[in-house]
Every structure is written in C-alpha cells, then in structure tokens.
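K.L.:
from the sequence below, what's the structure:
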Amino acid sequence: MPLDRNAPPLPPVVLRAVAGAEHVLTADAMTFMAELQARFGLRLHALMVARTRRQERIDRGELPDYLPHTREIRQGIWQAAPTPPTLDDRRVEITGPVDRKMMINALNSGARVYMADFEDATSPSFGNIISGLANLIDYRDGTLDFTDETTGKAYRVGPNPALLIIRPRGLHLSEANVLIGGQPVSAALFDFGLSLFHCGRALAATGRGPFYYLPKLEGHGEAKFWNEVFIFAQERMGIAHGTIKATVLIETLPAAFEMDEIVWELRDHIAGLNCGRWDYIFSYIKNLRNHAAYVLPDRAALVMDEAFLATYAARVVKVCHRRGIHAMGGMSAAIPVKGDSAANEAAFAKVRADKQREVGMGFDGCWVAHPDLVPVAQAVFDAAMPGPNQIRKPRQEWRIEPAMLLKPHQGQITEAGVRLNVSVAIEYLAQWLQGRGAVPIHHMMEDAATAEISRAQLWQWIRHGALVATEFGEERRLSADWLGELVQAEIVSILDRIGANGFHRGRYPSAARIVLEAATAPVLPDFITAPAYDVLNALD
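P.N.:
The predicted structure follows:
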C-alpha cells in the first residue's frame, strides 16, 4: 500500500525520561519533528542503501572518480546565493560539545563563530542531547548561565558572543530513545527539527541564523536531500526561503569528488565547505579498505601538506572560491598544558604553522578546539587576511586529477604507532561511554573521529598484513593475536593507573571489547559509534 503523505504523522513515543525534556519535547515541537520523519524518512533510508551499494562497487575495484553525468555542473559558470552579512567573517571558529559550561565558554571565547556540536564532540546519551537542545532554548531567551557548585564560579554569556552554528548528528545515525511506528527516528532530523522549531524564528529575526554544519555527506544526492528538508522546514516554520545557511563538512572520500555538485544542490542554502580532516582520513581508509595500495602509515605521518590530504585541501579552496562561498580550514586540536610553558609554546607553534599554511592556501577561516587557541589563530589570519575573507582570491590554476585525491601518504608503520592507536581508541571510547564526547588525550582535544581513525588503521594493517617496525628494530606483521595482546596490556596499564575504585572503571573493558571487535572484524564496520551507541544506551 503506498504511503499517504497527506495522512497525519504517527505520534512519537519517548522511551526515556530525562531532565529538560518538558521544555524540548513539547507537543508542537514533536509534531514538527514527526512531520520531518514522515516526509523524509524513507528517502533517507534509500540514501543509506545507496551508500552501501557504492562501497560494494569500490570494494570490487571501481575507485572514486569525477561523475561523468555531472560534468556540466563542474564546468559551468555559476555561483551560490549570497550569504548574510553576519557570515562574512569566519576567520576563527571554535567547536565543542553542547555541555552548558562549555557552550558559555565557547560563546565568550572571542571566536567569530561557535559550532555547537551534537555529533562527534557530544556523546549522544539521551540526557546529553536533550540538555543540549534545552541549552539552545536558553541561549535564544538570553538565560544561558551556569554556576559551578564546586567553586561557586558563575558563568554567563557576554554581550558580544560568537555566532552560533549547530551541527546535528549524521544522516546514518538514529535516535533510539524516540520511536515512530515502532522505529527509531533519524538523529539528524531529530536534532535539526527540534533546534529549528525552538530557535529558528528567533535567529532569523536577528539575522544570526538559523545556521547549520552538515556532517559526513557522501555525495550530492545527500545534499539534495538536505536542501529539500530546508525548503520544507522553512515553509512550515514561516521562515523565508534561503534563510537557513549550511556549511558542508567535506569529511568523506566520495564527497571530495562531488564538491561542485554538493554546492549546486544546496546553492540557495550553502555558506561554505569545511575540511573535516580527521574524519576524512578515516573515510579514506574505510572506502579503500580492500585495496593494499592505499595502506597508510602511522597517523603522525598523515600531514596536511602532502599526498591526498594536500590535494583535498586545495580542491576545497578552489571549488569554494569559484562558487562564491567560504572555504573553512581544519581543526587545531592542541590544548594548553597547565604549568608547562615550554609545552604550551610548542603546541602554539604547531597551531601557528598550521594556520599559516591554511591562510596561505586561501582558506577563509579555521577551527580551534580551545579558547586559548583563539587569539593564536586569529593573529595569523589578521596578519594575512585584512578583509573579512578571501573568497575573491581565485585558485583556478590548480589542476586536480582524480588520482591526486587518492595518492597515499608514505611512511613507516611502527609499534609505537600501533600502541598509540590502541591507547587512544580505548581511552576515547571509555570516556564516550561515560557521556563525554570531547576528551583531552595526550594534550589534544579528541572527538569520535579519533577513535574511528585508530581502529580503522588497526583493521587495515591486519587486513593487509602490514609490517610493523618494532621497538627492537625488527619487523613483524600485525595480526589479530598480537593486537589482542596489546589491548590486554593496555587494559592492565589503565586499570593500574586509575585504581580499583576508579570512576567508571568498568567502562574500559567495554571500550576495549568494542575496539578489538571492530579492528578484527572480517569486514571493516562502517562506524564504531554504532555498536558503542547500543552499549551507551544500555549503560545510561
């Protein structure tokens, strides 16, 4: 029986009671979210099936390439619709989770933009998601404040806060705590729908939104999907067409070959493209998983000015400036080290070098993960970019062939690199299972992409029998058995460090099991956060 789009949507069923839900999950808001799910849910399912089919073709040897049937779009002379004045200058953007205190600190950081991240920097427990949406409502009302019960320190949003951009969860994710017709709703539509319902009109009235970051798109069909969601949502909410502006994260390998097409599909609603470099590395490994020619070295060797990463960054700038939109650089994840001025200066020097590379390439802005890095990055862009952006600086002289977007980095796979991947993946995932999505590890602010790169590299090295340079100067092939030994040793070390009564001690074995199963699976799992989400909900 065909779906009747005119029939009223089935009412959502909320499975879990959490603080703040009465302000977020109002009857009218849930009706709007249910309309989005009813209208777009089947389309979204079809797009996820298309992802699977594309991966199957790549597994069989059909490598990514520019699409022949969209040549006219790539070669055409056209530009996206203009962006509002509030988005002209985005030279430094700070990103972070939707935790109340962190939101206030980010809004007060001095950055031009704050990206409120419901995705990789937020562990998606239902409590975290609902409190994040409630925080957006308080931001709308000017009541976003926080008092630390331990120190008594009060936090309040200052008079000139950063511009708010919201990143909903990816299209592949579900919100398991809300059902419609017995099925979980789309996490992307849940986050987008509720944030727009509660804040969209108010942000539009001031010209400060509603603005979004769209994560993990894999092609122009998914961009078209979001464009249709925007059109429907604006009409339903009484917001003028084109008011919603989105910046698309180019953080998947297929999307790198369809940048022009993605901009074309979103041309009335797009503000820019962003280099999501860590997820992009993960996607490179995942998409080329069956091909030994694309095995990558240690993560430390994957620098942005070489091989496929350099080409990808150049193409983002070239496409964006040709189409009249912002090219946003990648994340600088370094964080200050308390009481260690030498370590701080070394970290800041790396950030300066990274931002000098980006502004020199023509990027219009960049990301940082900590308020202390805002003035460091801003100084670099202020010195080299006197205007609000560099959109008028073309980069058409760069000729980018498909093979250049696939060229692997060269370097060693070392035992230290293997151990680091094991350590970081387990530590991050254990913290994620405790409800933390942005985790300081080895003086870096890490998010879910860290765990994805780490476990994907481990899988790739086992799958292709990679030779590992051991600490004794020998070479040894990484195997599932050896990895199991390393994981066991890491768990023993962690438990010794945190002690018998360590807070959430039990999360580490769960994290280690998830990492080991993902790294030794016969087929590389699409996302490690999928099985981890089931565990998170069970533990919550």
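K.L.:
switch to C-alpha atoms for all contacts and neighbour counts from now on
P.N.:
Fine.
K.L.:
in the chain, spot the helix with the most residues.
P.N.:
Secondary structure assigned by DSSP state H gives helix 27-59 as the longest helix of the chain.
K.L.:
what's the helix or strand just after that helix packed up against?
P.N.:
Next helix or strand after helix 27-59 toward the C-terminus (DSSP states H and E): helix 71-75. Counting contacts by 3 or more CA pairs under 8 Å, 6 or more residues apart in numbering; DSSP states H and E, helix 71-75 packs against helix 259-265.
K.L.:
now do the helix it packs on: everything it contacts.
P.N.:
Helix 259-265 has contacts (CA atoms under 8 Å, 6 or more residues apart in numbering) with 70, 73-74, 80, 219-221, 223-224, 227, 250, 255, 270, 316, 319, 323.
K.L.:
helices along the stretch 251-400 of the chain, start to end?
P.N.:
Secondary structure of the stretch 251-400 of the chain (DSSP state H, counting those that start in this stretch): helices at 253-256, 259-265, 277-287, 307-323, 341-361, 374-384.
K.L.:
of the ones you listed, which is nearest Leu47?
P.N.:
helix 253-256 (13.6 Å; CA to CA).
K.L.:
from the chain's centre, how far out does the closest one sit?
P.N.:
How far helix 253-256 lies from its chain's middle: 14 Å, per CA atoms, centre = their mean, to the nearest Å.
K.L.:
residues in contact with that helix?
P.N.:
For helix 253-256, the external contacting residues (CA under 8 Å, 6+ apart) are 64, 217-220, 250, 262, 280, 283-284, 287, 312, 315, 405.
K.L.:
what would those look like in TSV with neighbour count?
P.N.:
TSV is the format used below for these (neighbours: other CA atoms under 10 Å):
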residue	neighbour count
Pro64	21
Leu217	23
Glu218	27
Gly219	21
His220	21
Ile250	30
Ile262	24
Tyr280	24
Ser283	24
Tyr284	24
Asn287	22
Tyr312	26
Arg315	23
Leu405	22
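K.L.:
re earlier: nearest to Arg43, of the helices of the stretch 251-400 of the chain?
P.N.:
Nearest to Arg43 among these is helix 259-265 (15.9 Å), distances taken as CA to CA.
K.L.:
could you also give me the structure for this next sequence, so I can compare it with the first?
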Amino acid sequence: MAPTGVAPDRRPARQDEVLTDAALDFLAALHHRFTPRRDELLARRTARRAEIARTAALDFLPETAHIRDGDWRVAECPPALQDRRVEITGPTDRKMAVNALNSGAKVWLADFEDASAPTWQNVIEGQLNLTDAYERRLDFTDANSGKEYALRPAEELATVVARPRGWHLDERHLRDAGGTAVPGALVDFGLYFFRNARRLLDLGKGPYFYLPKTESHQEARLWNDVFVFAQDWCGIPQGTIRATVLIETITAAYEMEEILYELRDHASGLNAGRWDYLFSIVKNFRDAGERFVLPDRNAVTMTAPFMRAYTELLVRTCHKRGAHAIGGMAAFIPNRRDPEANAAALEKVRADKDREAHDGYDGSWVAHPDLVPVARAAFDAVLGDRPHQKDRLREDVDVRAGDLIAVDSLEARPTFEGLRNAVQVGIRYIEAWLRGSGAVAIFNLMEDAATAEISRSQLWQWIDAGVVLDTGEKATAELARRVAADELDALRAELGDAAFTAGRWQQAHDLLLQVALSEEYVDFLTLPAYERLEG
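P.N.:
Have a look, this model is predicted:
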C-alpha cells in the first residue's frame, strides 16, 4: 500500500514521518480485515432508509430489549477524561492546535472530520501536528502580527480526543494493490493510534476518539473490533482506547444503549449535537409527508419537544450506564466591533450551557476560546468540585419512540429568509471547503460540514414537498436558482472581480444546486464535493 494520485509539488513536507513502512503495514491490515464489513454496513444503511421510506416510522429494537433491560456498565473512565466540563472543537491545523490546547478547555476535539476538508495536505499535517504537540514541538507565528505562540505547560493543556472521518468517505490517496481506496476512518484512526498510543500512555493519557455519524449498534461493534485488533497489533493493553460516540443520526438515537453496550470496554460517553442530527432526520424522512418538514434550521433549537426528548434520553442513557453525557455546540464567534450584539449572543450561549448543566450533562462543546469561560462558569455552578454528575440518573425521563420524531410538534414554518440563508451559508461553506478549509466563519458562527448538509437537505425537502413560504411563494427549483444567482452576484460585488474569480464561488454555487435540486437525493454532500477537492 502506498500513497497515490499525489503530485510531487503537492507532496506534504515530512510525509515520510507519517507513512512509514510499519504504519502502512498497519493500515493495510486494518483495511483488509475491516473494509468488507464496512461495505456491508453501508449497504444496511440503504436498506434501513428504504424501510423508513415505506413506514415513515422508527422504533426501539425488539431484538435488543435484553440489552436495554440488562444490568451492565461501561468501563471505568480514565483519569484524563473524568472532567470534561468544557470541550473545544476544531481542525488539526497548527494554529488551531496551539490555540485549542492552550484554551483552558478540558478537552480538544481534534477534528479530521466535519471541520476539516480532507486534502492530502490536511490529512498528513494534522497527524504531524498532533504528534508535535505531544513532543512539545508545536508552535506557530501569526503571519499578520508576527506574534509567536507556543504551548503552555503540559498540565494546563486540553486532553486530545481525535475525531476520524465517518465510515462513508474513502481516502483516495491510499489504495491497496487492487486499486480499492482505504476508508478515511481507518486512515485517520490508524495513523493516529499507531503513531501516538504508546507516547500518550507515557504522558499519563491515552488514545481517545470521537466516533462520528454512527447509524447503528452494528457500526459501533465494528469500531470495537477495530479497537481490539489495533491494541493487539501494537501491543497496547486491551481497554486502553476510549471512545465517545456522537449521537448525530436519528437511527442511532433509538440505539444509544446498544451502542454503549457494543463499546462497553472502550466507551466513555455519548454526545448530543444539532445540525447533523437534524440533517439525519431530513435525510431519512425527506419524503415522508408534511408532518416531517422542518422549519428554518435556526428555528429548531434544543428546546423543541422532539429535541428535548433526544437530549434528555441521552443523559439518562449515559448515566444509567456510567458514561459521560456531553452536550452540543456553541458556535458563536465573539464580535468585539459590535458590543451590543456580542453581549446578546453571549447571553444565549450562557443560557444554553446553563440548561445543559441543569439537565444533567457532564460537559459541552464550544467552537471559540473566548467561549470557554462562559461554558465553564455554567458547569462550575452545577458541578462545583465534582468532575461530573453521573450520579444524576434522570429516572424522571420517559421517552417513547414517537417522541423522537415528533417534528410536527413545532409551530414554526419554513420562511423565505430561511431559504435564502440556506443558500447563502451553503455557497459560502462549500467554496471554503473546496479550497481546503473545513471550519468556516459565516455570519459570526463557526460552521462545519454539518451546516452545509442541513442547509442543502432542507432546500431539497422544501422543494420536494412544495412548501409554501411565509411570503406566499412556493419553494421550487426555479426559486432556489434565482436566490442562488442573486447570491453569486452579491458575492461578486462584495469581493470584486479579481477576488471572486480567484475563489471557487461558481463551483460552490453549482454543487449546492446539484445536490439540492437533484431528483436523486445524495446521501452526503462531501461525496461529490470530494471529487472536486484539489490536493
């Protein structure tokens, strides 16, 4: 196995440090052992979606009732993950790595997934940056100010939890002898684990992971088998790995206990997000009728009844099984030029984190270092000196199957401004992604691929359902094209012809319309986008 399709002038510096013969042998072993099962599970996703299309329903699995009724707990949490009250998320570029590690957060979600466009440069440099951090070789100089940044003392640094790519996305730059690409999930996990597991143990920590876009307990079982194999291969004690699973698909919400059970020797918690979860609802119920039509994405908060059912069930499930419950993202980027708007936005963040802490969550996410103190204050007020609140079992929570998909409990309806915002955000995000940037500041929010997914999915759903917007206009392909054309003209006027032409705005516009207006719904925007990604 060797890297393919990388032009010599695009070969990342220090690539040979990452792709040693021993590392490639390990990736080859992972690939040959587990990719066939990955392929089977992706096919199961398709079959399950067909069943949802037929029934417009989901339920807790009768065949796993014995797991939900059983008396078991996940493995004891390692000391480095006991206190997770604030977690900061972001890609693995050098600047972000230093800022995240120094942020004062307890955990840094080092993201190879939604916050990172998977150029080969990003894949390799991300691996190097994490190892450099553990070797205390990580620093950077701000190109504008010339200011130098270095790591704080080790005891002040956030604990790293790496997030590999989801099962669906292959890594085109690594192929076996038959030309089959290695799953990106195995590349990201495999390189990080192989390079750093022993080093992390020497530092008193371990190889910790976030697992994205899991759709079933069978997929969690696959990850667990990967962990067992990897630990044996590298001579690492079984149970060293710890994994937190993002419950960001609607199908996984019905299998939280089963997912923890499959990973019980390696599980450390579950996380409740928003955009990917809503994206999954739209994806699975996109043609199931008016009662599943979501309003504007910004109108669907965590306090919506079906979102409350999901978030409270997650806390109860985690604490029943001894796992951490981690809350959702505060994506606001502080804006010092508008103190009034800044204060109002920070108050919303504070209220959101207060709600999570009082609901029983053990920690939560932020996207910017300035939000770390806000989130920490909310959890400090509830936790005090305790590292978590797993003793809060939330036995008052009683969620039925229908509660999780009661989308029609919302009074809000789709609006023209919601449609325009979906177009604006979609184009802006895709353009940055095509240039190799996966974490993008848009309208004072830090956005990642999940934002683009929910935006384009809502356009598809509204047009397919023939939704009538608040202006009286019907959501149609023609309306979406007109709004997108207006947005492209506005961007050209804002940026100027030279900057507009230098960017990838037309390609982003075309790709958004392709996935939003296609008769055949595309499962992941990043699949056709990856074909257009340079490098």
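K.L.:
quick TM-score on the pair, please.
P.N.:
The TM-score (TM-score structural alignment, normalised by the length of the second structure) is 0.96; 524 aligned residues with a CA RMSD of 1.1 Å.
K.L.:
quick one on the thing from earlier: so which of the contacts of helix 259-265 of the first structure is the closest to Asp354 of the first structure?
P.N.:
Using CA to CA, Val316 is the member of the contacts of helix 259-265 of the first structure that sits closest to Asp354 of the first structure, with 16.2 Å.
K.L.:
show me the contacts for the closest one.
P.N.:
259, 273-275, 327.
K.L.:
what about those, which one has the most neighbours?
P.N.:
Within the contacts of Val316 of the first structure, most neighbours by other CA atoms under 10 Å means Ala327, with 31 neighbours.
K.L.:
got the contact list for the counterpart of Asn105 of the first structure in the second structure?
P.N.:
Under the alignment (TM-score structural alignment), Asn105 of the first structure maps onto Asn99 of the second structure. Shown in contact with Asn99 of the second structure (CA under 8 Å, 6+ apart): Pro369.
K.L.:
distance-wise, check Asn99 of the second structure relative to Ala57 of the second structure.
P.N.:
44 Å (CA to CA, to the nearest Å).
K.L.:
which residue is the nearest non-sequential neighbour of the spatially most central residue of the second structure?
P.N.:
By CA atoms, centre = their mean, the second structure has its centre lying nearest to Asp114, at 5.1 Å. Nearest non-adjacent residue to Asp114 of the second structure, counting by CA to CA, 6 or more residues apart in numbering: Ala449, 4.9 Å away.
K.L.:
got it, and Lys224 of the first structure?
P.N.:
Leaving aside its chain neighbours, Lys224 of the first structure sits nearest to Glu265 (5.1 Å; criterion: CA to CA, 6+ apart).
K.L.:
in the second structure, what residue corresponds to that neighbour?
P.N.:
In the second structure, Glu265 of the first structure lines up with Glu262, judged by TM-score structural alignment.
K.L.:
its match: how many residues sit nearby?
P.N.:
If you count neighbours by other CA under 10 Å, Glu262 of the second structure ends up with 21.
K.L.:
one step back: next, the angle from the longest helix of the first structure to helix 277-287.
P.N.:
If you take axes from the mean of the first three to the mean of the last three CA atoms, to 10 degrees, helix 27-59 of the first structure sits at 50 degrees to helix 277-287.
K.L.:
quick one: which of the contacts of Val316 of the first structure is nearest Gly242 of the first structure?
P.N.:
Nearest member of those to Gly242 of the first structure, counting by CA to CA, is Leu273, at 17.1 Å.
K.L.:
tally of neighbours for the residue lying closest to that closest one once chain neighbours are set aside?
P.N.:
Spatial nearest neighbour of Leu273 of the first structure, excluding adjacent residues (CA to CA, 6+ apart): Val248 at 4.8 Å. Around Val248 of the first structure there are 27 other residues, counting by other CA under 10 Å.
K.L.:
kindly report the same for the one 3 residues further on.
P.N.:
A total of 25 residues lie near Glu251 of the first structure under the criterion other CA under 10 Å.
K.L.:
show me what contacts the equivalent of it over in the second structure?
P.N.:
Aligned counterpart of Glu251 of the first structure in the second structure: Glu248 (TM-score structural alignment). By CA under 8 Å, 6+ apart, Glu248 of the second structure lies in contact with 212-214, 271-274, 276-277, 280.
K.L.:
switch to 10 Å and redo it
P.N.:
By CA atoms under 10 Å, 6 or more residues apart in numbering, the contact list for Glu248 of the second structure reads 212-215, 270-281, 450.
K.L.:
do the same with Pro408 of the first structure
P.N.:
284, 293-297, 302, 306-309.
K.L.:
cool, Leu539 of the first structure as well?
P.N.:
Neighbours of Leu539 of the first structure in contact, by CA under 10 Å, 6+ apart: 125, 433-434, 507, 533.
K.L.:
of these, which pair is most distant in space?
P.N.:
Pairwise distances across these peak at 14.6 Å for Ser125 and Arg507 (criterion: CA to CA).
K.L.:
could you look up the SS state of Phe244 of the second structure?
P.N.:
Careful, residue 244 of the second structure is Thr; it's not Phe. strand (DSSP: H, G, I helix; E, B strand; the rest coil).
K.L.:
fine by me, we can end here.
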